[in-house]
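Asker: any chance you can model this:
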Amino acid sequence: MSKIKSNRLKDNAFKYFGIFCTFIGLVMLAIFIGNILIEGLGRIDYDFLTNLPSRKAAKAGILTAWTGTAWILGLTAIIAIPLGVAAGVYLEEYGKKNRLASIVEINIANLAGVPSIIYGLLGLEIFVRILNFGGSLLAGAFTLALLILPIIIVATREALKAVPDSLRQASYGMGATKWQTIQYQILPAASGGILTGIILALSRAIGETAPLIVIGALAYVPFVAKTPMDEFTVLPMQIFNWVSRPQHEFVINAAAGIIILLLITFILNGIAVYLRNKWQKKVNW
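Answerer: Okay, the predicted model is just below:
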């Protein structure tokens, strides 16, 4: 057998192996999601969404969990989006390309892959103990903001890099300043990519449990949070609490909570895909 035929055979073998692995993953995912839908779909109703947690599975609801998730998501977005986008713009448009900048870029990229529990430990020390926020919504939001900041920064920089340099030069040629060029030309052109990165980052934050457990978020909260300094719970923690119960009724409640969490995540990811496709259609370069 010639070397060319051998290489083609290896290429085909790897292709089919990859297809097989992908198929196995999709089948397992379909089984898991199907089982969750069968278990929990019938449990979802108005009372389930509006009832407080209870020791009786039939009366238990996720009101405190989904409102806590909404609080955390909103506060995290308020903290992380301006900081992440501003840092990305500075590093890409203003930062000098030197050795220090290269070290910063490498560290930001590495931070995006750090396990979330590490951010929980950092949040515990800084926000809970030093700043004395306790196990509040604000401590949780700051911790998750640290978690997703590297993702937003990297996404912002990649979106800015995709804007052709000719657009910048044309703006400068018309007499615009650097900030005017960024504000009126670069950011609008890169907005689709930036928004996609932000939504995907928030999608990751919404499903995180480990950092919130470390900073002291509660598994059972009998009231709806009203201020950023209130104690809280979130959907992943409520699901974890129910799954740890021996009664099958609580497992059904957990399956219903997973469906709600998946629905929120799918909606956020769907918005990201829509914005990306809409942005790509507008790109003419």
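Asker: only C-alpha atoms for contact and neighbour calcs from this point on.
Answerer: OK.
Asker: helix or strand next in line after the helix ranked longest in the chain, which one?
Answerer: Identified as the longest helix of the chain according to DSSP state H is helix 3-40. Using DSSP states H and E, the helix or strand that follows helix 3-40 in sequence is helix 46-50.
Asker: next secondary structure after that next one?
Answerer: Remark: after helix 46-50, the chain's next helix or strand is helix 63-89, criterion DSSP H and E.
Asker: please name the nearest non-neighbouring residue to residue 134.
Answerer: residue 128 (4.5 Å; C-alpha to C-alpha, 6 or more residues apart in numbering).
Asker: can you pull the contacts of the one you found?
Answerer: By C-alpha atoms under 8 Å, 6 or more residues apart in numbering, the residues touching residue 128 are 134, 135, 139, 215.
Asker: ok, it to residue 140 distance?
Answerer: From residue 128 over to residue 140 the distance is 9 Å, taken as C-alpha to C-alpha, to the nearest Å.
Asker: for residue 121, same thing?
Answerer: Per C-alpha to C-alpha, residue 121 is found 12 Å from residue 140.
Asker: okay, now the closest residue in space to residue 157 that isn't next to it in sequence: neighbour count?
Answerer: Closest residue to residue 157 apart from its sequence neighbours, by C-alpha to C-alpha, 6+ apart: residue 88 at 5.2 Å. Here the number of neighbours of residue 88 (other C-alpha atoms under 10 Å) works out to 25.
Asker: hmm, residue 88 is touching residue 151, no?
Answerer: No - counting by C-alpha atoms under 8 Å, residue 88 stays clear of residue 151, with 10.1 Å between them.
Asker: which residues touch the most centrally placed residue in the chain?
Answerer: Centroid-nearest residue in the chain: residue 204, 2.3 Å away (criterion: C-alpha atoms, centre = their mean). Residue 204 makes contacts with residue 148, as judged by C-alpha under 8 Å, 6+ apart.
Asker: give me the three-state assignment for it.
Answerer: helix (DSSP: H, G, I helix; E, B strand; the rest coil).
Asker: more neighbours: residue 121 and residue 140, which one.
Answerer: Shown here are residue 121 and residue 140; by other C-alpha under 10 Å, residue 140 has more neighbours (33 against 18).
Asker: relative to residue 67, how far out is the closest residue to the more buried one other than its chain neighbours?
Answerer: Setting aside the residues directly before and after it, residue 140 is nearest to residue 212 in space (C-alpha to C-alpha, 6+ apart), at 6.0 Å. Separation of residue 212 from residue 67 (C-alpha to C-alpha) stands at 15 Å.
Asker: next up, for comparison:
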Amino acid sequence: MPSTDGQSAVVVLEGRAPVDETGAAMPDARGPARVRFRRLGRQLGGVVVAIVVWELVSVSGLVTDQALAGVPSTARALASHLGPLASAAGGTLEAWAVGLAIAAAGGVVVGTLVGRSRLAEAFTEVLVRMMRPLPSLALIPIAILVAGLGLKMTAGLVAFTSFWPVFINTRYGVHQVENLFIDTARTLDLHGGRLLVQVILPAAAPLIASGLQIALSLALVVTVSVELVGGTGGIGSFVLRAQQAGAVPTMYAGILIGGLIGWALNTGFRAVVQRWVPWADRAERRL
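Answerer: Presented below is the predicted three-dimensional model:
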């Protein structure tokens, strides 16, 4: 009903969203919090379901104890190996961070240069198509000859593999910036480096962020894979040693830590993008 002060009255019915005098729904300030709570609930629900299925398969006898450890035994192994697992995780994160940093810097710089030059794009097209599909594990013998076993080898292979999604997304993002933006910026006396930093890179930021997120996950996969094959330390070597010793629960504890690291890295990166490149999240929702 109308209010006596001339303003629109708000009608709130129990169990329904607030509506104005015309019957139109009004925004609920609690909406975003409810959405986040529901999303978190669904995510945790998925984890719980996965754990339950894991334990049911384990106790059913469909898979032998030598291939699949149960949830309680894995939890005990995790608790009793926290020190070695923390050390292994630190080694994995070190190689991951070094390789990804090299890939991110190189991919953004080279991708920007190529994206701004049709000649450079045509010149590198065949090379990109040849190098991008190369599996990183196939390059381990060459990497050992060049860098030896250790951090340099692992980080180098991570950098090689992670470079391509950053480079390709940056190249495309820079190339697809609308000429209208560039022409408008030039009328405002933005040229050279200022044009690049203030217009081109922010416009390409959503695609660059997508390339970095792909590279982030890919870098972790490559890091652990190289550690498994090359025995260079980290989570991969921890899992390999546990498997060779027949300590199946300990092996699964290492695998679980690897998964948790991946989840934490992706969640953290997502938060950084939402904080510093909010228009990237809006662009993703429109797709």
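Asker: and the TM-score between these chains?
Answerer: Their TM-score after superposition, calculated using TM-score structural alignment, normalised by the length of structure 1, is reported as 0.65; 220 aligned residues with a C-alpha RMSD of 3.3 Å.
Asker: so residue 268 of structure 1 makes contact with residue 199?
Answerer: Yes - with contacts counted by C-alpha under 8 Å, residue 268 of structure 1 reaches residue 199, the gap being 6.3 Å.
Asker: what ranges do the strands span in structure 2?
Answerer: 10-11, 19-20 (DSSP state E).
Asker: now tabulate these in CSV and tack on distance to residue 248 of structure 2 and mean neighbour count.
Answerer: Conversion of the strands of structure 2 to CSV gives the following (distance: least, C-alpha to C-alpha, whole Å; neighbours: other C-alpha atoms under 10 Å):
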stretch, distance to residue 248 of structure 2, mean neighbour count
strand 10-11, 61, 18
strand 19-20, 59, 16
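Asker: could those go into a markdown table alongside distance to residue 131 of structure 2?
Answerer: Putting the strands of structure 2 into a markdown table (distance: least, C-alpha to C-alpha, whole Å) gives the following:
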| stretch | distance to residue 131 of structure 2 |
| --- | --- |
| strand 10-11 | 63 |
| strand 19-20 | 59 |
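Asker: so which of those strands gets nearest residue 42 of structure 2?
Answerer: With C-alpha to C-alpha as the measure, strand 19-20 is the member of the strands of structure 2 nearest residue 42 of structure 2 (28.7 Å).
Asker: give the aligned range of the closest one in structure 1.
Answerer: With TM-score structural alignment applied, strand 19-20 of structure 2 matches no range in structure 1.
Asker: other SSEs contacting that strand?
Answerer: Where contact means 3 or more C-alpha pairs under 8 Å, 6 or more residues apart in numbering; DSSP states H and E, strand 19-20 of structure 2 is packed against strand 10-11.
Asker: how many neighbours does the residue nearest to residue 140 of structure 1 have?
Answerer: The number of residues packed near residue 212 of structure 1 is 30, by other C-alpha under 10 Å.
Asker: that one against residue 119, yeah?
Answerer: No - the criterion here is C-alpha under 8 Å, and residue 212 of structure 1 misses it with residue 119 at 9.5 Å.
Asker: quickly list what's touching both of those two.
Answerer: Taking C-alpha under 8 Å, 6+ apart as the contact rule, residue 212 of structure 1 and residue 119 both touch residue 143.
Asker: burial of the corresponding residue of structure 1 for residue 155 of structure 2, as a residue count?
Answerer: Alignment note (TM-score structural alignment): residue 155 of structure 2 maps to residue 141 of structure 1. Number of residues near residue 141 of structure 1 (other C-alpha under 10 Å) recorded here: 26.
Asker: for residue 141 of structure 1, which non-adjacent residue is spatially closest?
Answerer: Here the residue nearest residue 141 of structure 1, using C-alpha to C-alpha, 6+ apart, is residue 76, at 4.7 Å.
Asker: for residue 257 of structure 1, same thing?
Answerer: Distances taken as C-alpha to C-alpha, 6+ apart place residue 239 nearest to residue 257 of structure 1, at 6.2 Å, with adjacent residues excluded.
Asker: for the one you found, give me its contacts.
Answerer: 253, 254, 255, 257, 258.
Asker: burial count for the second one?
Answerer: Burial of residue 254 of structure 1, expressed as a neighbour count using other C-alpha under 10 Å, amounts to 27.
Asker: for it, which non-adjacent residue is closest in space?
Answerer: Once flanking residues are discounted, residue 254 of structure 1 sits nearest to residue 239: 4.8 Å by C-alpha to C-alpha, 6+ apart.
Asker: same check, this time on the last one
Answerer: Closest residue to residue 258 of structure 1 in three dimensions, ignoring its sequence neighbours and counting by C-alpha to C-alpha, 6+ apart: residue 239, at 6.9 Å.
Asker: over to residue 156 of structure 2?
Answerer: In this structure, residue 156 of structure 2 finds its nearest non-sequential neighbour in residue 99, 6.0 Å apart by C-alpha to C-alpha, 6+ apart.
Asker: which position in structure 1 pairs with the one you found?
Answerer: Residue pairing (TM-score structural alignment): residue 99 of structure 2 is matched to residue 76 of structure 1.
Asker: surely its match meets residue 145?
Answerer: Yes - using C-alpha under 8 Å, residue 76 of structure 1 is in contact with residue 145, at 5.2 Å.
Asker: what count of nearby residues applies to the closest residue to residue 275 of structure 1 other than its chain neighbours?
Answerer: The spatial neighbour of residue 275 of structure 1 that comes closest, neighbours along the chain excluded (C-alpha to C-alpha, 6+ apart), is residue 192 at 5.7 Å. Using other C-alpha under 10 Å, residue 192 of structure 1 has 24 neighbouring residues.
Asker: for the equivalent of residue 192 of structure 1 over in structure 2, give me its contacts.
Answerer: The pairwise alignment with structure 2 assigns residue 192 of structure 1 to residue 206, based on TM-score structural alignment. Residues in contact with residue 206 of structure 2, defined by C-alpha under 8 Å, 6+ apart, are 173, 277, 279, 280, 281, 283, 284.
Asker: could you do residue 272 of structure 1 as well?
Answerer: By C-alpha under 8 Å, 6+ apart, the contact set of residue 272 of structure 1 is 195, 196, 197, 199, 200.
Asker: does the first one touch residue 275 like I think?
Answerer: Yes - between residue 195 of structure 1 and residue 275 there is a contact at 7.3 Å, judged by C-alpha under 8 Å.
Asker: check contacts around the match of residue 155 of structure 2.
Answerer: Taking C-alpha under 8 Å, 6+ apart, we find residue 141 of structure 1 in contact with 72, 73, 75, 76, 79.
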